[in-house]
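J.: A predicted structure for the sequence below; I have some questions about it.
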Amino acid sequence: MAEYDVIIIGGGPGGYVCAIRAAQLGLKTAVVEGRGALGGTCLNVGCIPSKALLHASEFAHEAEGNFAAMGINAKSVSVDVPKMLGYKQSVVDSNVKGIEFLFKKNKVDWIKGWGRISAKGEVTVEGENAGVHKARNIVIATGSEPSPLKGVEVDQERVVDSTGALDIPKVPRKLVIIGAGVIGLELGSVWKRLGSEVAVIEYLDQITPGMDLEVCKTFQKILRKQGIDFVMGAAVSGVEKLKTKLKVAYSLRKDDSAHEMDADVVLVATGRRPFTKGLGLEALGVALDERGRVRTDAHWRTNVEGVLAIGDVIAGPMLAHKAEDEGVAVAEQLAGQHGHVNYGVIPSVIYTSPEVAMVGQTEEQLKEAGRAYKAGKFSFMGNGRAKAHFATDGFVKILADKATDRILGAHVIGPMAGDLIHEVCVAMEFGASAEDLARTCHAHPTFSEAMREAAMACGDGPIHG
């Protein structure tokens, strides 16, 4: 007889949310997690600590740049990096305790240790709570890890990945970032605001690949204006560790010319890969795809009966909220309900300043598909609240079907973009048109008025643009 209805391997956003929802639905549930803290990469060394540092560094930047313009006379601002890192850790600790409380509240068992699927319906745990546990269903929610870069050795001191970049003990004079994706640009923004000289080396010819091209170009222009340098179309071949500095070797793809760049710290931010090591998947016969992700069907089931998978370990965007939605859907499915995830309405956010957010399709995707569409655009230069906040860089762009006016996507670069995007997410879930959004009264003065104006621009035109 099974000890549990479901055992989830991994206590990150997908795993712990799946566990709580399953327990709420009456399933006897356990989570196997060996990190020593629940919350996974996101809460411990990813989303949450990075946002804490972004928040703190933004205040430092505001004090140095905008306080005087607003009539606030403050003494010269200084940054206590160890204290800032302590603040960051306190935010993490508070959230970890919150999840532990939710486990107790919902009667979810936390089995402390590293889990391996040793047989069908069986998880063997090594660690604090070592033992063998049986379950009718097993959910793999082990997330992802930083992708290594050939020729570059990460030591988490001078050459760091996203984890080490959260604990740099002092502001580096020169920070070189390999990769112009979300992680690199967010962490680069943190250390730039705190005083580092920051340079980004990117293999492709555009930053944040996959996002709307107009947004990418505007975003890079703004970051350059903030003092972040970019070397595009460049392949890094190695990092030489000298006594007092690092030398980053790279070549430009356009002419294969060789170059070097000095650095005090190098951040390797070349993406992430699924974490499946030590799970026993090969012995069990669980199928993986060509990128090492667990293959699943439309209901998150693997090819082995009773084994499911969610989050970064399967196909799709590596986003915490995507994993959470899948966790809820799987829990509901296991409880006999009809769990569902709308993959067409999963927002993405970059928490720089300004923030960048998107949902749905880009103009490039619509053009490639031959879809007739219209684009409504509104600049934050025309938004009264943005002017008061010195936050007029950027715009809102809404894409709608040319014939039906149904919203197909939205792209925002500007203040509070990560919060504003959800207005369009809700609209898209209900199949709303741009006119529906345009005719919805928005409070004044708010940043969200820019969303309404962009929707108006899909029709007769905005009022303030």
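T.: Great, that's in hand. Only a predicted model underlies this, so the values are computations on that prediction, with no experimental measurement involved.
J.: Please count neighbours and contacts with C-alpha atoms only from this point.
T.: Fine.
J.: Ignoring the adjacent residues along the chain, who's closest to the most centrally placed residue in the chain?
T.: In the chain, the residue lying closest to the centroid (C-alpha atoms, centre = their mean) is Leu319, at 5.0 Å. Spatial nearest neighbour of Leu319, excluding adjacent residues (C-alpha to C-alpha, 6 or more residues apart in numbering): Asp312 at 7.2 Å.
J.: these two touch, right, the one you found and Gly143?
T.: Yes. Look at Asp312 against Gly143 with C-alpha atoms under 8 Å: they come within range, at 4.6 Å.
J.: Looking at these two, which one has more neighbours?
T.: Counting neighbours by other C-alpha atoms under 10 Å for Asp312 and for Gly143 shows that Gly143 has the greater number, 30 against 25.
J.: Got another one to weigh against that:
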Amino acid sequence: MASYDVIVIGSGPGGYVCAIRCAQLGLKTACVEGRETLGGTCLNVGCIPSKALLHASHQLHEAQHNFEKMGLKGKPPSVDWAQMLSYKDDVIGQNTKGIEFLFKKNKIDWLKGWGSIPEAGLVKVGDETHKAKHIVIASGSEASSLPGIEIDEKTIVTSTGALALPKVPKKMIVIGAGVIGLELGSVYARLGAEVTVLEYLDQITPGIDTEVARSFRSLLKRQGLDIVTGAAVQSAEALKTKAKVAYKLRKDDSEHTLDADVVLVATGRKPFTDGLGLDALGLQLTKRGQIATDAHYKTSVDGIYAIGDVIEGPMLAHKAEDEGMAVAEILAGQAGHVNYGVIPGVIYTHPEVAAVGQTEDSLKESGRAYKVGKFSFMGNGRAKANFAADGFVKILVDAETDRILGAHILGPSAGDLIHEICVAMEFGAAAEDIARTCHAHPTYSEAVREAALACGDGPIHS
């Protein structure tokens, strides 16, 4: 029976980062993973493959719509779907092999198989049982569905099936206008599919700033996505040659049906803890089925910790990574910490959407006095030159102190630009601090500075 300081269950972003950090801090570490490759959902059937298809389909969009404007003449490229999937698989392979290399470099044992916890201090993988002073559950999440809808990953699919369709569908219905639904809906719309998105709520991308959501929806509509909000899906069934979806409009209770070649169910994700034996352990769960933890990621059972999608908080790979780092440092006797107020969220459509901190809606609800600094990418020279001038930067600051409370970016490279705001917020900076920092010209980041200037006397280029 092998003995370890730490056994991490799950090799997704939270798990593998936790394992590496534990090893760096001198703890004898093993990681349990039942997939044939490391990296969890994110690297295998989530973040990485979806971004590969988003990148490829965006290049197609550029060739179809903008190349000729720049003097690049010729027929737009045709789509070799099999080759595009091969490219996606190659990207997955490079990343998962990279994690395997990092495990070897840091002397982390990969316990291959699905793990369970027969009792505190023990992890069973296959027929072998291993001892551990500490166990970290980082088993991630799985796609959730709607009652009565049967997923076959062929006609009615989750994000997993949508990343490996045998051909580009002529018609696709997406149930759910969240991050996954809009990203994959954008991919197939660019590739020529007729995409209809059905969202139960009255706003797309629930939780983001209302002004951003409104503008974002308008841009997606211009790109060909038909978005129906207030739509309560009643059923989705796979027929012989097509799929059929029935829904009601909440505003008038009217009934509607749609046909499609593929239905993508993108109604969120739920913690994946099957087979771990949590009930027998008596591990406490929340009302939503997440593993309950304290401020130090300890569960109700001594020696067992949990991080990532299986606990409360946003289901984001980078949130799981930060928690993995924090719990590793705690186990090594250090002061691990995650600032949950400064965790950015990004939607990788085009334009991208990125946000951190408070929304204008949440500030109004709390009654806090605030100011808004806003700048359109139409005033940014680099964005105009690159046919990427849609969207804006919006910074929210305390009305008295000018301290940054949140930021929202709809525009080119928003997912990269948001981190300037994140760093500023970590240091308790004011908008004036960003406004007085020299930004290289011409860059998209100048729009961030202009929005910061707009929190004071006003932007220069607007």
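T.: Thanks, I have it. Note that the coordinates shown come from a computational prediction; the quantities given were computed from them, not determined experimentally.
J.: before we move on, back to that, joint contacts of Asp312 and Gly143 of the first structure?
T.: Common contact partners of Asp312 of the first structure and Gly143 (C-alpha atoms under 8 Å, 6 or more residues apart in numbering): Pro274.
J.: Tell me how many other residues surround the counterpart of Glu282 of the first structure in the second structure.
T.: Alignment note (TM-score structural alignment): Glu282 of the first structure maps to Asp279 of the second structure. Here the number of neighbours of Asp279 of the second structure (other C-alpha under 10 Å) works out to 10.
J.: Please apply the same query to His130 of the second structure.
T.: 17.
J.: how much space between it and Gln334 of the second structure?
T.: 25 Å (C-alpha to C-alpha, to the nearest Å).
J.: And Glu183 of the second structure, by the same measure?
T.: Distance from Glu183 of the second structure to Gln334 of the second structure, by C-alpha to C-alpha: 39 Å.
J.: and what of Cys455 of the second structure?
T.: According to C-alpha to C-alpha, Cys455 of the second structure and Gln334 of the second structure sit 39 Å apart.
J.: out of those two, which sits in the more crowded spot?
T.: With neighbours defined as other C-alpha under 10 Å, Cys455 of the second structure and Gln334 compare such that Cys455 has more, 26 against 12.
J.: which residues sit in contact with the more buried one?
T.: Counting by C-alpha under 8 Å, 6+ apart, Cys455 of the second structure touches Lys371, Val372, Gly373, Lys374, Ile395, Val397, Asp402, Ala431, Glu432.
J.: Same check on Pro148 of the first structure?
T.: Going by C-alpha under 8 Å, 6+ apart, the list of residues near Pro148 of the first structure reads Val268, Thr270.
J.: what does it align to in the second structure?
T.: Using TM-score structural alignment, Pro148 of the first structure pairs with Ser145 in the second structure.
J.: Give the helix, strand or coil label for that match.
T.: Secondary structure, DSSP: H, G, I helix; E, B strand; the rest coil: Ser145 of the second structure is coil.
J.: Counterpart of Gly324 of the second structure over in the first structure?
T.: Using TM-score structural alignment, Gly324 of the second structure lines up with Gly327 in the first structure.
J.: burial measure for its match, as a count.
T.: Gly327 of the first structure: 31 neighbours (other C-alpha under 10 Å).
J.: my read is it is in a helix, agree?
T.: Yes. Looking at Gly327 of the first structure with three-state DSSP, it is inside a helix.
J.: Next, the contact list for it, please.
T.: Gly327 of the first structure neighbours (C-alpha under 8 Å, 6+ apart): Gly14, Gly15, Val17, Cys18, Ala19, Arg21, Ile310, Gly311.
J.: ok, the residue nearest to it when sequence neighbours are not counted - how many residues close by?
T.: What sits nearest to Gly327 of the first structure in space, not counting adjacent residues and going by C-alpha to C-alpha, 6+ apart, is Cys18, at 4.0 Å. Other residues near Cys18 of the first structure number 31, with proximity taken as other C-alpha under 10 Å.
J.: I'd say Cys18 of the first structure and Leu334 touch.
T.: No. Here Cys18 of the first structure does not reach Leu334: they are 10.4 Å apart, not a contact under C-alpha under 8 Å.
J.: Tell me which residue of the first structure lines up with Thr155 of the second structure.
T.: When the first structure is aligned by TM-score structural alignment, the residue opposite Thr155 of the second structure is Arg158.
J.: Check His337 of the second structure too.
T.: Aligned partner of His337 of the second structure by TM-score structural alignment: His340.
J.: Could you measure from the closest residue to that match other than its chain neighbours over to Leu27 of the first structure?
T.: Counting by C-alpha to C-alpha, 6+ apart, Ala329 is the residue found nearest to His340 of the first structure once chain neighbours are left out, at 5.3 Å. As judged by C-alpha to C-alpha, Ala329 of the first structure and Leu27 of the first structure stand 14 Å apart.
J.: If you count surrounding residues, which of the two has more?
T.: Shown here are Ala329 of the first structure and Leu27; by other C-alpha under 10 Å, Ala329 has more neighbours (23 against 20).
J.: Show me the strands in the stretch 201-350 of the first structure, by range?
T.: Listed in chain order, the strands of the stretch 201-350 of the first structure (DSSP state E, counting those that start in this stretch) span 229-232, 234-241, 246-252, 258-263, 265-268, 272-274, 307-309, 348-350.
J.: Same question for the stretch 51-200 of the first structure.
T.: Taking DSSP E, counting those that start in this stretch as the criterion, the stretch 51-200 of the first structure contains strands spanning 109-112, 114-119, 122-126, 131-140, 144-146, 159-160, 174-178, 197-202.
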